[in-house]
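Colleague: model this:
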Amino acid sequence: MLPAFFAEAKKTRLTDNPLYGVATISPEEFLGYPLGERLLRHDQINYYLQQIAQQNPRVSLEDTGVSHEARKQLTAVITSVENQAKLDDILAQRQQVKYGAQQDGPLIIWLAYSIHGDEISGAHSAIKLSHMLATSEEKWVTNLLNNAVVLITPSQNPDGLDRFSTWANGYAGKVAVSDPNHKEHKQGWPSGRSNHYLADLNRDWLFLRHPESQGRVALFHRWQPHYVGDFHEMGHNHSYFFQPGVPDRTHPLTPAANQKLTAKLAAYHQAELDTKKQAYFSRQLFDDFFYGKGSTYPDINGAIGVLFEQASARGQQQASVNGLVTMQEAIDNQYATSISSLKGALALRSELEQYQAEFFEDKHQKAMKKKPRQAGLLMSTSKDSGRIKVLTQLLAQHQIEYYYLTNPLSQGEIDFAVNSSIFIPNNQAQSALLTAMFDDRTEFVDPTFYDISTWNLQHAFDLTLRRNVKLELSVLNQTAPKFTVNQWDDKAVALLINWQQSQAVLLLQQLLEQGVLVKFAAKPFSIKQQNKNTDFAAGSLQIPLKQDKFSASDINKLVAKLAQKLQVDVVATNTSSASAGIDLGSPDFKVIKPIRPLLISGKGTSISEVGQLWYYLDNTLGVATTMVDINQLPSINLSDYSHVLFADGRYQTLDERFARKLGQFASEGGVIIAQKGALNWLSRANLLKTNLRSDRFYKQLFDAEGLTFDKKSKFRAKQAIGGAILELKLDTSHPINFGLPSDRLPILKNKVLGFSQVTGDFSVAAKYASQPLLSGYLAQEYQSSFSNSAAIIVESHNKGAVVALADNLLFRNIWLGSEKVYANALYFIPALH
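Modeller: Next up, the predicted model:
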């Protein structure tokens, strides 16, 4: 028997340590094998976080929603037990940081991993780190958790991570294979880098087109962290990278103090990796420019964001020029820089807090009502309330203040309608981010960009914008104007819809799915109502109220319901007689047929652009979309489909036999929609008559004479098009441009490709403007060459057509201003050939 003293001791706690007697399961115990021996699935990660949160008082969880495939996104919140008890108070304090509140709470550190699903070492190191922080009694750890809250998000791309881990685990043998050619290291199409809709989520922090991104940014603003670590992997032949990155390629809006702090933090990463004898680099290759990335979004929001890149094994192990790269080594390196991030942030706590306080200082005003006039951005979407709604949702997610108009306004010759205009004050907490989102610079110190050089939302949404407009508060309102469906009586003969409304496309698609007859106007017209003429541009929709399958009453009820849901303005007319232009019974009103699109996917196509087309068709329009692997095309009966869509890509595996088959599809009335690199294949297959200009043509315009070898990289950067916004001039009479508000259209160009000069065959629907550059970097050689050259071509092929786009007009599904071109190609072009 135990002595009485020991028996009593077992009943009574002899320590104030809140972890006394707590057993927190380790990753190895949980998995039943060493961490990293097999690649983790997302459900394993989540279940492990749930386990330790239940077991350990230092750990709680944040739920930031689900992915497209309904995988829950969890973040571990790890801090002292005392801090866990007052998280609500801490969060309430964090909400006031933007508004000048004193920094008297704990330091907030957010470490986020594996936003690219096939960069999986970060997720494993996050699990290891979570357990260590939950259980360690080391003095520096207890000091850290007493003075900081650590947020750990192991998996930021649940769908992509599972896609990759399933692939790599499926091809991993009992004997590890380091040969880079082994199938374990060569993912199928699509790779695990992207999410369900094949989007790169590390390009979506600004645009927020996907739920994973929306949850992440909500978490950011909920906690307003001081430091964000963003953990990635790169090519297996590299070593290890951490920022600050290339100094000259930092965005000019990022404060200099940000980069100085990043350099101070780098000393901790250096020390940790030097101890491991791990080679690294820090001021090359990667930049800190595009605010849509996880390491850069914090920089324009009052935090310090740091990018980490580990050489990737893309599986268990892979041979490289530097020797063997293993998953275990990658996990250890990511863990090491996670530790250095925690130690560095804690050591620099006062500087991080001071930096954040100074970042938001004087950017806000606590009571807007104290100043009756405000200066800011006044913007409109030319009577399209749909685009304004999407824009305001985006602004709200970034916590940018905006206001609606209470009455119509005019600025010069521009009218700003109530339902399609907003005002954004300059003086607000998020003014730095606001400036970045509408930045239109065209001059740069270094023309090298890891991603795009511009993302100005004025052009992405095709906004009419006036800067530094001063408005009285009396004309502003925080509440959106109420939408009410127009009423129409029994005398109505047809319903009319202005096609400029972006939501009209959704209404059209839902009517077609239910078998309702809808027509579009190939020419403009006017209808007199109550002694007043109402003008309708070409492309406007007509829903006749006399139809075979439906009564007028049924159509009225259906359209009214959809119009209210989608907030689409519908006008009724009691006569088919136009006061000007074509009558409603004119043959120039064309019947719109239901669409059945086929989207080509697979190896040889651009993963991201296939995803953007799929997102638009499926998620935006709600169209049942058939995706077919490129290798299966020879066995597909194309007559089952109305459209074949080609994203950017090489398409080298398509042969002459398929070209003939596709040509027959077009001749019989099918429409081919192709963009960027796909045009090269169409040209070789003699399906595109217009001649192309490829990068070989354009690069001969650049003179390298006299340049020394060390200028080679900058010369190549000049030859690249790293995402610049150009202006198109439109043929507004062309059906592909119906519904666009003016004769100009901003697009984002990121590929060296164009058309030769075309004259006389009526196929040119849009040209680059004479001075095309609107925002971002584009070498003068390109500006001169693209000037006045064709950008959108529509060629007739007997009963069908080829719609050829030199650019991706859906860019990352944020380019809402030019989406209508695809809608027109889907619904209008088939009726006109």
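Colleague: Going by C-alpha atoms from here, please, whenever you check contacts or count neighbours.
Modeller: Fine.
Colleague: Excluding covalently adjacent residues, which one is nearest to the residue sitting nearest the centre point of the chain?
Modeller: Closest to where the C-alpha atoms of the chain average out (Cα atoms, centre = their mean) is Asp204, at 3.3 Å. Closest residue in space to Asp204, ignoring its immediate chain neighbours: Gly292 at 5.6 Å, by Cα to Cα, 6 or more residues apart in numbering.
Colleague: The one you found - that's part of a strand, no?
Modeller: No. Counting by DSSP: H, G, I helix; E, B strand; the rest coil, Gly292 falls outside a strand, being coil.
Colleague: got a list of what it touches?
Modeller: Neighbour list for Gly292: Asn202, Arg203, Asp204, Trp205, Leu206, Phe207 [criterion: Cα atoms under 8 Å, 6 or more residues apart in numbering].
Colleague: The structure of the following sequence is requested for comparison with the preceding one:
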Amino acid sequence: MYKYFCCFLLLAQFHFASAQNKTPDQFLGYPLGSKFAFHSNITDYFKSIQAANPDRVKLVQYGSTNEGRPLMLAFISSAENISNLEKIRTNHLKSVKLMEGKPDAGVPPIVWLSYNVHGNESVSANTSMKVLYELLNKDNALTQEFLKNMVIMIDPCINPDGYERYTQWYNRVQNATPDVTPFALEHDEPWPGGRFNHYLFDLNRDWAWQTQKETQQRIVIYNQWMPHFHADFHEMGSSRSYYFPPAAKPYNKDVTPWQRQFNELIGEYCRKYFDKNNWTYFTKNDYDLFYPSYGDTWPTANGAIGVTYEQGGGGRAGLGIKREDEHDTLTLQSRISHHYATSLATLEAVMSQKERVVSEFIKFHEDAANAPVGNFKTYVIKTKGNEERVRSFGDWLDKQGFTYGIAGKSLSTRGTELTSAVEQSLKVENNDILISAYQPKSNLLRILFDPKPVLEDSVTYDVTSWGLAYIFGLKAYGLKEKLTPATYQAEQIRNPVPATSPYAYIASWSAAEDAAFLADLLKNGILVKSSNVPFEMDKMTYKAGTLIITKKGNENPDFDKLVTSLADKHHVRLVAAKTGYVSSGADFGGDNVVFLKTPKVVLVSGDGISATAFGAVWHYFEQQIHYPVTIVNANRLGSLPWSEIDVLILPDGRYSDLINDKQLEAMQSWVRNGGKVIAMEGATNAFLNKPGFALTKKFSEKKKDADSFKKFGDQQREDASDSSPGSMFQITMDPTHPLAFGCNEEYFTIVRDAYERDFLKEGWNVGYFTENNYKAGFVGNKMTDKLKNTLIMGVQEMGRGQVVYLMDDPVFRAMLYNGKILFSNAVFR
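Modeller: This is a model prediction of the structure:
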């Protein structure tokens, strides 16, 4: 009996010991920061901590990445708060009118700490384990106060795919003893690097647009919780020190006085830690609060205190790197210490103002719902002729958490057309979309609709104009009067299978969804034609680019069922034509009704290619239209089997070392035989002034002598004067060219560079700038002339093939709705 009792004691002691919180060092089996933990190590550590503290930790998997890795969120608080977590959430949402009903109790501040949105800024995910451990350390009186007074949410790694791409590479190439020599292999991360997600998108610029799987899943749970505070942890160049708030100018004008004040307070608490340890840092430089799609600005527009922290290091730093300027070696362990310190400083600052953090958040949303700021109290979106893109816009509104509806009746009023800023008479029709400014998320709504945001300082490093009317290519108006929307429900399109096959099916070409429909048809072996001219049939008019799916050539017995089912899938309304004869335009057998080939598409990747430009095209094919694309390394351009390729896409990049004259001749011969090259942004340099290619550089004057006497202290502003970090322009288009089909009358784009291309003498100048195509955003005074009288989109016919020159990236960040249609034209037409 005694023997069994001893065994029981041993087992109980073992269970007790295994249930204790292990430090990261104990769990990993090595000192934290002495190597990079794999993503699975980090998630396993969080699971182990939850298992040991089920009363104080709740771990939720809110999604998964494209590569199948889990997206995790840990809730850490007192046992009382964790047991009442759902009640805290619902009371919180009720208090800001994002859930019906009245709260029956107050709520503590909800603080969300986001680590590793950029995969190779890998100190963050490693820091998250240290923060988690210390929050649960009962010997730490300060962190126990945190748990009593707050609900803390930790996302240990927003971008697991990028993080794992970096850590797998680094752990494979590092020396047994880390080599701190800056030019060592372990400081030379290969293309495309770990910064981006699977599709090489920058997740820190995707908060507003939600084009990526990770963002979409994160925003769902964000809107379910609406934290009072959101902290975003980053790294910057390894030669730099540490950045924490106050943020740099420009601030978006809609950042409230309280948010600005708390931004200063955060800096005070961070300085306390850094000054005590003699750590270097800087504030008020580089990292502004303007563009509303970052991990600090989007939460700020949602009423939270949103902040960014930047540690010197990044992918180049590895486990340690020698820094000549700082006379030290920057180690991963020191970087962890700094992010750990600002994590605690964040929580201290929030706790110091815990009542006001909550009350100001409630006031922010109450004011938004009851007395919204700004001239416009209602936004009107015209729907007639744009039903498919309005459906897409509605899906986006839902993801943001906005409420909206339809007019429900016709009325006459006055409104400001948002892309022209002209007030005019307006007829609001029954099915037009209405979005009232009287809602809790009114501030975010106003910021995203703003057609010309006020920029208080020109030194900013990202997009400076983003109005929704530009982005979605919709006719939108701002009204000074309050209109109450009626209930809206997106129409479910159902195309019946006809008893007798029609002569042809007709489908519009005016939406990104139409391109996905076309791709599906082609993949299923359906013959598709397109009218290159407008036509009229049965008193209905159809625009150039309209798809025509004839029975002739599609004798499959399941033809009607297949076409109608695919149309239903993509929300496309079909018209069944009884004849191929039209009352005006081109008959279906005419020369202007052309066959659309099922192209073999090849996309170039690798060293020298912009990772994000490549990723945007890759994502377009795989996730937006679901059409196969073959990816090749840029160093294979000299040995491609040209006869097997129909379309070659060259994303932005440096091609001077990738395409030599011999390869250019081979490519030209292939084009003449029917191939198509789509050269984007910097890739167009490969064809500039080359024999047989029509692309030339626009003449520009030499710099004035005054530039020789510029001041060293003005260097940053001098650089800004010759830049456009992302301004809005309207491209003058030739709507009769197939490249422009379906893009509506107005085509807006985000300009980030000037390529100064002359108009094509031999070819089609499809899109271009004249004297004043500028709409909004910052453009430096030296950049202004470069963006006048210049080619933006051109097509050169060469034998039986084409070269498409795109000095603008139509699929940039998957943001521009019209851009997706134009790029579809470039590929399929």
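Colleague: Quick check: TM-score for this pair?
Modeller: Overlay of the two chains. TM-score (TM-score structural alignment, normalised by the length of the second structure): 0.91; 797 aligned residues with a Cα RMSD of 2.7 Å.
Colleague: sorry, back to before: including distance to Gln547 of the first structure, could the contacts of Gly292 of the first structure go into TSV?
Modeller: Converted to TSV, the contacts of Gly292 of the first structure look like this (distance: Cα to Cα, whole Å):
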residue	distance to Gln547 of the first structure
Asn202	49
Arg203	47
Asp204	45
Trp205	47
Leu206	46
Phe207	42
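Colleague: gap between the residue nearest to Asp204 of the first structure and Asp162 of the first structure?
Modeller: Separation of Gly292 of the first structure from Asp162 of the first structure (Cα to Cα, to the nearest Å): 24 Å.
Colleague: Any buried residues in stretch 429-445 of the second structure, and which?
Modeller: For stretch 429-445 of the second structure, the neighbour count (16 or more other Cα atoms under 10 Å) marks 429, 431-445 as buried.
Colleague: wait, I meant stretch 528-542 of the first structure
Modeller: Buried residues in stretch 528-542 of the first structure (16+ other Cα under 10 Å): Lys528, Asp535, Phe536, Ala537, Ala538, Gly539, Ser540, Leu541, Gln542.
Colleague: Map the residue nearest to Asp204 of the first structure onto the second structure.
Modeller: Under the alignment (TM-score structural alignment), Gly292 of the first structure pairs with Ser293 of the second structure.
Colleague: is it true that Arg209 of the first structure touches Asn813?
Modeller: Yes. Assessed by Cα atoms under 8 Å, Arg209 of the first structure is found in contact with Asn813 at 6.9 Å.
Colleague: Comparing the two, which residue is more hemmed in?
Modeller: Ranked by neighbour count (other Cα atoms under 10 Å), Arg209 of the first structure and Asn813 place Asn813 first, with 23 against 17.
Colleague: so what's the nearest residue to the more buried one once chain neighbours are set aside up against?
Modeller: Excluding its sequence neighbours, the residue lying closest to Asn813 of the first structure (Cα to Cα, 6+ apart) is Gln612, at 6.0 Å. If you count contacts by Cα under 8 Å, 6+ apart, Gln612 of the first structure has them with Tyr197, Leu198, Ala199, Leu810, Phe811, Arg812, Asn813.
Colleague: Now do the same for Gln612 of the first structure: its match in the second structure.
Modeller: Using TM-score structural alignment, the partner of Gln612 of the first structure in the second structure is Ala616.
Colleague: Counting neighbours, which bits of the strand or helix carrying that match end up buried?
Modeller: Following DSSP states H and E, the helix or strand that holds Ala616 of the second structure is helix 611-619. Across helix 611-619 of the second structure, burial judged by 16+ other Cα under 10 Å covers Ala611, Thr612, Ala613, Phe614, Gly615, Ala616, Val617, Trp618, His619.
Colleague: now swap in stretch 545-554 of the first structure and tell me
Modeller: In terms of neighbour count (16+ other Cα under 10 Å), stretch 545-554 of the first structure has its buried residues at Leu545, Ala552.
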